[in-house]
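Colleague: Can you look at this prediction? I've put the sequence above it.
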Amino acid sequence: MAVVMGRDALEAFLAQEFPQVAADFAVEELREDALVMRLKVAERHLRPGGTVSGPTMFALADVAIYLAILSRIGPVALAVTTNCSIDFMRKPEAGRDLLAEVRLLKLGRVLAVGDVLIRSEGSPDPVARAGLTYAIPPR
């Protein structure tokens, strides 16, 4: 499915619909087959020991796949997560933003399924992998 919402439109949508978190994220890249999103890591995202918290990484995966879906179907604010499985594989590198690369595996009329790999900026090794399913409301 072709891209119908570009990078600027996705970021504007996020700012309008989710202003409480929009400043934490940036769409780095949008391609026909993937979306790459940045989490601008700040002190509030850290857990004891100075690493990015699990809930913060979940938020990155969730927002990234949400915007990947919207990039294909347009601004549907009520699309929601129905399932998520996340594996935390290694500690994110201190002082670096996180990048999430989304690949949509299925985009149907009612459900979307995708994978997200999260890496510390500059590192090839993933820190987490998530599989998410989203419900798309009827139009």
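Modeller: Thanks, I have the structure now. Numbering: from 1, shown residues only.
Colleague: make it CA atoms for all contacts and neighbour counts henceforth
Modeller: Will do.
Colleague: Quick check: longest helix in this structure by residues?
Modeller: Ordering each helix of the chain by length in residues (DSSP state H) puts helix 54-73 first.
Colleague: A further structure is provided below for comparison with the first:
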Amino acid sequence: MAEQSNLKPMLTAAEVNALMESVYPQLNNQFTFYEAIDVFPGGCTVRLNAGERHLRPGGTVSGSSLFTLADIGGYVCVLSHAGPDALSVTTNLNINFVRKAEAGPIDGHCRILKLGKSLMVFDIDIVAGPDGHTVAHATGTYSIPPRKSFQSQA
């Protein structure tokens, strides 16, 4: 499925990070575990700075940490392309884990497959390690709240 080619972001990565910090402070607390690295027409790059707290026994980054990165990728895309409405929510997210991820930077390359008025469909390739191998791939859908319209009453 090809992504839409007419998409233009409304927010930069720095603006999305600031918005997430204000509306979703519990994501990172005072640290920067999950962050938007880049926003571009039709997608974004997000990063998990995976440390000790993200590891399960055996030194593998937990599936829930990678799942969160996939979800954050979708959230960054919807915030940056559909507008800064923090009430956009995940309606579906499917993930396939491909190989082990170790502590360190893990990047998610996210693209919008379809952006409509009420839904955004995306996919994300999660890569890690010095060779940038895919460690997981996910597809998801975000629900976009209806825009508020103000009508004058006579």
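Modeller: Good, I have the coordinates. This is a predicted model, so every value here is computed, not measured.
Colleague: circling back to that earlier point, what range does the longest helix of structure 1 cover in structure 2?
Modeller: Counting by TM-score structural alignment, helix 54-73 of structure 1 lines up with residues 63-82 of structure 2.
Colleague: Average offset of that stretch relative to structure 1?
Modeller: In the superposition with structure 1, the average deviation recorded for stretch 63-82 of structure 2 is 0.7 Å (mean CA distance after the TM-score superposition for structure 1).
Colleague: Endpoint to endpoint, stretch 21-36 of structure 2 covers what distance?
Modeller: Taking CA to CA, to the nearest Å, the first and last residues of stretch 21-36 of structure 2 lie 11 Å apart.
Colleague: distance of the residue nearest the centre of structure 2 from Leu55 of structure 2?
Modeller: Centre of structure 2 computed as the mean C-alpha position; nearest residue by CA atoms, centre = their mean is Gly73, 1.1 Å away. Distance of Gly73 of structure 2 to Leu55 of structure 2, given as CA to CA: 20 Å.
Colleague: what about the strands in structure 1?
Modeller: When assigned using DSSP state E, the strands of structure 1 occupy the ranges 25-30, 35-39, 46-47, 51-52, 80-88, 98-107, 111-120, 126-135.
Colleague: Mind putting those into JSON lines with mean neighbour count and distance to Phe58 of structure 1?
Modeller: Below are the strands of structure 1 laid out as JSON lines (neighbours: other CA atoms under 10 Å; distance: least, CA to CA, whole Å):
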{"stretch": "strand 25-30", "mean neighbour count": "18", "distance to Phe58 of structure 1": "13"}
{"stretch": "strand 35-39", "mean neighbour count": "24", "distance to Phe58 of structure 1": "11"}
{"stretch": "strand 46-47", "mean neighbour count": "14", "distance to Phe58 of structure 1": "13"}
{"stretch": "strand 51-52", "mean neighbour count": "20", "distance to Phe58 of structure 1": "11"}
{"stretch": "strand 80-88", "mean neighbour count": "14", "distance to Phe58 of structure 1": "7"}
{"stretch": "strand 98-107", "mean neighbour count": "22", "distance to Phe58 of structure 1": "10"}
{"stretch": "strand 111-120", "mean neighbour count": "22", "distance to Phe58 of structure 1": "10"}
{"stretch": "strand 126-135", "mean neighbour count": "20", "distance to Phe58 of structure 1": "8"}
